[in-house]
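Enquirer: Sequence first, predicted model second:
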Amino acid sequence: MMGDDVMTILYADDDPEDREIFADVITEINPDIEVFLASDGMEAIQRLHELPAVPDMIFLDVNMPAMSGIECVATLRRLDRFKKATMILYSTTSSELESYKGMKAGADNFLKKANTYTATFDMLKRLVEAAIPCI
């Protein structure tokens, strides 16, 4: 974790509305979580290199211009700093081929984006709570 006990998340998605919804949901789950946003895989890599520590979770949309989420995962996994980072591909597609490619590239999980705010909240809340160590 980047701060003493502040969870950090980076989310890359080329859709500004999806980025806004994701950030809103995470803030509603826990306003102390720091969320960093990027508009594609290239910007995600740049932002990750600028951060003082690896975020607790990295969410990447699959279909982005410049560099897809799958390409971004593969690139990051080749760098020592990100070998153990939690990377989740987060997409509107539920294609088994895309999921297979993503997991083969090194993603820890492949999640289909929910259709509603409530479903998105419930899914991300479970992930965030699972990532926070019990005290």
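Expert: Cool, the structure landed.

Enquirer: From now on I want contacts and neighbour counts done on CA atoms only, so please keep to that.
Expert: OK.

Enquirer: What segments of the protein are helices?
Expert: Taking DSSP state H as the test, the helices found in the chain are 16-29, 41-50, 69-77, 96-105, 117-131.

Enquirer: Compare the ones you listed and give me the one nearest M87.
Expert: helix 69-77 (7.1 Å; CA to CA).

Enquirer: Helix 41-50 and the closest one, what's the angle between them?
Expert: 30 degrees (axes from the mean of the first three to the mean of the last three CA atoms, to 10 degrees).

Enquirer: about what we covered before: so of the helices of the chain, which one's packed in deepest?
Expert: For the helices of the chain, the largest average neighbour count (mean count of other CA atoms under 10 Å) is found in helix 69-77, namely a mean of 23.

Enquirer: this is the comparison structure:
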Amino acid sequence: MTATRHYLLVDDAPQDRFLAQEAFEQLCPEGVLTCVGSGMEALDLLRSPGFQPDVILLDLNMPGMSGFELLRVMKDDARLAHIPVVMLSTSNAQQDVNEAYVLHASSYVVKSASFAGFLEQLERILHYWKLSRTVHDEAFEANS
């Protein structure tokens, strides 16, 4: 029996959150997607007792606290540093990609402009992390 996977999407654009919810319903109906619209809202949620996503999908350009700022705070917090973070951005600027990896993002994905393209991207992301976590869980169980 596989555990339910929990994902957190941090994106200030309501239409992007809506598209992600639609995509999740199609691609990962067994998963739980929580959406928030700001870095501060995400940080509050991540610091609340009992909330532990398996993967965070993080927009880069947001007002207030940017994706980089949230990533920096997370990686400096021992309780949050281990959570994989996939940067989702419309920016394909090399300096943004470099900065994301310097801050220990797990991956960087330039958002597709089309819903079909976004579905493909999300499907690959979900498949990768589902497989990664399954291998991790099996290794943990074998060593227990």
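Expert: Done, it's in. The structure displayed is predicted, hence computed values, not measured ones.

Enquirer: re the thing from before, nearest to M57 of the first structure, of the helices of the first structure?
Expert: When the helices of the first structure are compared (using CA to CA), the closest one is helix 117-131, at 8.4 Å.

Enquirer: what's the closest of the helices of the first structure to M7 of the first structure?
Expert: helix 117-131 (8.8 Å).

Enquirer: counterpart of that closest one in the second structure, which residues?
Expert: Using TM-score structural alignment, helix 117-131 of the first structure corresponds to residues 115-129 of the second structure.

Enquirer: contacts for that stretch?
Expert: L19, A23, L27, C28, V55, V109, K111, S112 (CA atoms under 8 Å, 6 or more residues apart in numbering).

Enquirer: Give me the distance between that stretch and the centre of its chain.
Expert: Relative to its chain's centre, stretch 115-129 of the second structure lies at 12 Å (CA atoms, centre = their mean, to the nearest Å).

Enquirer: how big is the offset of that stretch relative to the first structure?
Expert: Stretch 115-129 of the second structure differs from its equivalent in the first structure by a mean of 1.1 Å after superposition (mean CA distance after the TM-score superposition for the first structure).

Enquirer: Dump the helices of the first structure to a markdown table, plus distance to N63 of the first structure.
Expert: Shown next, in a markdown table, are the helices of the first structure (distance: least, CA to CA, whole Å):
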| stretch | distance to N63 of the first structure |
| --- | --- |
| helix 16-29 | 13 |
| helix 41-50 | 10 |
| helix 69-77 | 7 |
| helix 96-105 | 10 |
| helix 117-131 | 19 |
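
Enquirer: how about those, which one is nearest V35 of the first structure?
Expert: helix 16-29 (6.5 Å).

Enquirer: tell me the angle the closest one makes with helix 117-131.
Expert: 60 degrees.

Enquirer: Helix 16-29 of the first structure aligns to what range in the second structure?
Expert: The aligned range for helix 16-29 of the first structure is 14-27, by TM-score structural alignment.

Enquirer: Which of the helices of the first structure sits closest to L10 of the first structure?
Expert: helix 41-50 (7.7 Å).

Enquirer: Show me what L76 of the first structure lines up with in the second structure.
Expert: Per TM-score structural alignment, L76 of the first structure is aligned with M74.

Enquirer: L80 is in contact with that match, correct?
Expert: Yes - under the criterion of CA atoms under 8 Å, M74 of the second structure makes contact with L80 at 5.3 Å.

Enquirer: Now for R77 of the first structure: which residues touch it?
Expert: By CA under 8 Å, 6+ apart, R77 of the first structure lies in contact with K83, A105, G106.
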